[in-house]
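A.B. asks: From the sequence below, what's the structure:
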Amino acid sequence: MATYVFVHGAWHGSWCWEKVIPLLEKQGHLVLTVDLPGIDSEKTHDVSINLQRYTDSVISVIDKANEPVILVGHSMGGIAISQAAERHPEKIKSLIYVTAYMLKDGEAMLDIIRTDKESLIAPNLIPCNEGTAFNLKSDKLIDIFYESCDQKDIENAASRITSQPSAVFSERLSLTDERYGKIPRYYIECLQDRAITNECQQDMYHALPCKKVFTLNTDHSPFYSKYEELAEILLHEI
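C.D. replies: As a prediction, this is how the structure comes out:
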């Protein structure tokens, strides 16, 4: 049996994996989740919330496992799993990017966001907490994240969205071939994604080749819209 560690993306929390986790646990696997610093809306103004703290959070969960883990990151969670892999490659069996930012050494999320011209993220950002965090326009959440999701899931997710600390958007990753580069990478692309467009996803996994790329015909939130298919990939294809 394997140990999975799930890392959520921006504006979300570990709750977003709630439909996927039971399917893995039913097969006898251990599943651990990370709540990145700042998901509590009262703390998103904390200027000390940065990539280092994100990485520390991931490592603290990985350390609970008795074996190397399958580390899964969604969206912004991609930068956290990459940097965690650089720090402790011996603790990670494989890296799974679920329509996630998979950056090269020296890149920052903003570099990618600025080139992803069709993404709905940048035009719908609202700076808040004196610029230390971002919100998204509430009337655009479905378009950005949940176009293929059921109404009940949309309502549940939208009610739990929080502000997102902004510092991590501009921080550059520090990755090496000797550490990060030796861990097998897999990418799960989502064809209908309007947060990270499919063209952008393809640019990233062509620039940083993966062992295998899987395709889901859905939006930015496959953990709701295609959770059974997502779990099937995690269970049987990787």
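A.B. asks: make it CA atoms for all contacts and neighbour counts henceforth
C.D. replies: Noted.
A.B. asks: Now Thr44. Nearest residue, chain neighbours left out?
C.D. replies: Of all residues not flanking Thr44 in the chain, Gly38 sits nearest, at 4.7 Å (CA to CA, 6 or more residues apart in numbering).
A.B. asks: Likewise for Ile183?
C.D. replies: Nearest residue to Ile183, sequence neighbours excluded (CA to CA, 6+ apart): Ser94, at 5.8 Å.
A.B. asks: Likewise for Lys182?
C.D. replies: Lys182's closest residue in space is Pro89 (CA to CA, 6+ apart), at 7.9 Å.
A.B. asks: Check Ile21 too.
C.D. replies: Per CA to CA, 6+ apart, closest to Ile21 is Val31, 6.7 Å.
A.B. asks: I'd like the structure of this one too, to check against the first:
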Amino acid sequence: MMSTPQRSVLPLIVLVPGHWLGAWAWDEVLAHLRTAGLRAVALTLPGLDDQDPRRSSRTLEEQAAAIQAVVESVPEGVVLVGHSGANAPVSLVLDRTPELIRRVVWVDSGPVAPGNVFAPDLAESVEELPLPSFDALGERASLEGLSTDDLDRFRARAVPEPGPVLRAAVQLTNDARLRVPTTLVCCSIPGPRVLELAQVGDPMFAEVARLEHVEVIDLPTGHWPMWSRSTDLAEAIREAALST
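C.D. replies: Have a look, this model is predicted:
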């Protein structure tokens, strides 16, 4: 039986990057948090390590298990920070061990609904999804605030997302996940608009309307604030962690 997190001790902040990204994506944020005296780690999920010979066959279950292993190793509890497409494995961990998560921070993202599949039409023959051209990517997610150096680093270090991860349905059964205190850091879509979309049942944000304890922080920029506004994002995460 898992113990209740020790609230008198500051939690470990666990930073989980979105699609195509590894722990490196959080370097600037991680440095700010550690300078502020907080404990924080960044993860590279299974399938996003370019040295893994089985990389393209890694699954969503393996990604969730990797996060859960870190969560379960910290008796005082964690603040779980998920960016973009990390919302699928992070949602699974919230469902499985809500009592160990003192707060979840969604960075230009949000919890997924039961049964959600990121790419339901992706053919089984597609082993992996490389980072698209920036023209194509910019049609789906804002690149606002990213410098040429940011884009060059993104292109050079991005790792294709495994097909099995993108085709997997997120199975959620534990409504206790909805009671975990939540912070939405809204970047490419303003907070009030996110809440409006949640209330009308927009598939991307419908699950937000079911959350019991939600704080909304607006951080106007593009979809990758860990590069475009790293200091401000770190401060938002720091405040969220200290509020647990």
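A.B. asks: who's in contact with the counterpart of the residue nearest to Thr44 of the first structure in the second structure?
C.D. replies: Matched to the second structure by TM-score structural alignment, Gly38 of the first structure sits across from Gly47. Gly47 of the second structure is in contact with 54-59, 63, 161-162, counting by CA atoms under 8 Å, 6 or more residues apart in numbering.
A.B. asks: Between those residues, which sits nearest Cys187 of the second structure?
C.D. replies: The nearest member of the contacts of Gly47 of the second structure to Cys187 of the second structure, counting by CA to CA, is Glu161 at 22.9 Å.
A.B. asks: corresponding residue for the closest one in the first structure?
C.D. replies: Using TM-score structural alignment, the partner of Glu161 of the second structure in the first structure is Gln164.
A.B. asks: my read: that match touches Asn129, true?
C.D. replies: No: taking contacts as CA atoms under 8 Å, Gln164 of the first structure lies outside contact range of Asn129: 10.2 Å.
A.B. asks: what residues are shared contacts of the two?
C.D. replies: In contact with both Gln164 of the first structure and Asn129: Thr44, using CA under 8 Å, 6+ apart.
A.B. asks: and the aligned partner of Ile21 of the first structure in the second structure, what element?
C.D. replies: Residue correspondence to the second structure (TM-score structural alignment): Ile21 of the first structure is matched to Leu30. For Leu30 of the second structure, the element it lies in under DSSP states H and E is helix 27-35.
A.B. asks: need the contact list for the most centrally placed residue in the first structure.
C.D. replies: Geometric centre of the first structure, nearest residue: His74, 2.1 Å, by CA atoms, centre = their mean. Residues in contact with His74 of the first structure (CA under 8 Å, 6+ apart) are 7-9, 97-101.
A.B. asks: ok now the helix or strand in which Glu196 of the second structure is found, how far from the chain's centre?
C.D. replies: If you go by DSSP H and E, Glu196 of the second structure is part of helix 191-199. Offset of helix 191-199 of the second structure from its chain centre (CA atoms, centre = their mean, to the nearest Å): 19 Å.
A.B. asks: Between Gln164 and Asn129 of the first structure, tell me which one has more neighbours.
C.D. replies: Neighbours were counted for Gln164 of the first structure and for Asn129 using other CA atoms under 10 Å; Gln164 has more, 27 against 16.
A.B. asks: lining up the contacts of His74 of the first structure with the second structure, which overlap?
C.D. replies: Checking the contacts of His74 of the first structure against the second structure (both residues aligned by TM-score structural alignment, their matches' CA atoms under 8 Å), the contacts still present are 7-9, 97-100.
A.B. asks: Looking at the residues you listed, spot the one nearest Ala65 of the first structure.
C.D. replies: Of all those, Ala65 of the first structure sits closest to Val7, with 15.0 Å by CA to CA.
A.B. asks: right, and the closest one touches Leu32 too?
C.D. replies: No: contact criterion CA under 8 Å: Val7 of the first structure and Leu32 do not qualify, at 9.1 Å.
A.B. asks: Neighbour count: the two, which is higher?
C.D. replies: Using other CA under 10 Å, the more surrounded residue of Val7 of the first structure and Leu32 is Val7, with 31 against 18.
A.B. asks: What is the burial count for the spatially closest residue to that one that is not a sequence neighbour?
C.D. replies: The spatial neighbour of Val7 of the first structure that comes closest, neighbours along the chain excluded (CA to CA, 6+ apart), is Gly73 at 4.7 Å. Using other CA under 10 Å, Gly73 of the first structure has 27 neighbouring residues.
A.B. asks: now for Gly73 of the first structure: what does it line up with in the second structure?
C.D. replies: Going residue by residue (TM-score structural alignment), Gly73 of the first structure aligns to Gly82.
A.B. asks: what separates the residue nearest to Ala209 of the second structure when sequence neighbours are not counted from Val159 of the second structure, distance-wise?
C.D. replies: The spatially closest residue to Ala209 of the second structure, leaving aside those adjacent along the chain, is Ala198, at 5.3 Å (CA to CA, 6+ apart). Note on Ala198 of the second structure: its distance to Val159 of the second structure, by CA to CA, to the nearest Å, is 31 Å.
A.B. asks: Comparing these two, which residue is more hemmed in?
C.D. replies: Val159 (22 against 18).
A.B. asks: count of residues packed around the nearest residue to the more buried one once chain neighbours are set aside?
C.D. replies: Of all residues not flanking Val159 of the second structure in the chain, Trp20 sits nearest, at 4.8 Å (CA to CA, 6+ apart). Trp20 of the second structure is flanked by 23 other residues according to other CA under 10 Å.
A.B. asks: ditto for Ser94 of the first structure
C.D. replies: As a burial measure, Ser94 of the first structure scores 20 neighbours (other CA under 10 Å).
A.B. asks: cool, the one 4 residues further on as well?
C.D. replies: Val98 of the first structure: 31 surrounding residues under other CA under 10 Å.
A.B. asks: Please pull up the equivalent of it in the second structure.
C.D. replies: For Val98 of the first structure, the residue aligned by TM-score structural alignment is Val107.
A.B. asks: would you list every one of the strands in the second structure?
C.D. replies: For the second structure, strands defined by DSSP state E occupy the ranges 12-16, 40-42, 78-83, 101-107, 128-129, 161-162, 182-186, 214-218.
A.B. asks: What residues in the first structure pair up with the first one?
C.D. replies: Read that as strand 12-16 of the second structure. Going by TM-score structural alignment: strand 12-16 of the second structure matches residues 3-7.
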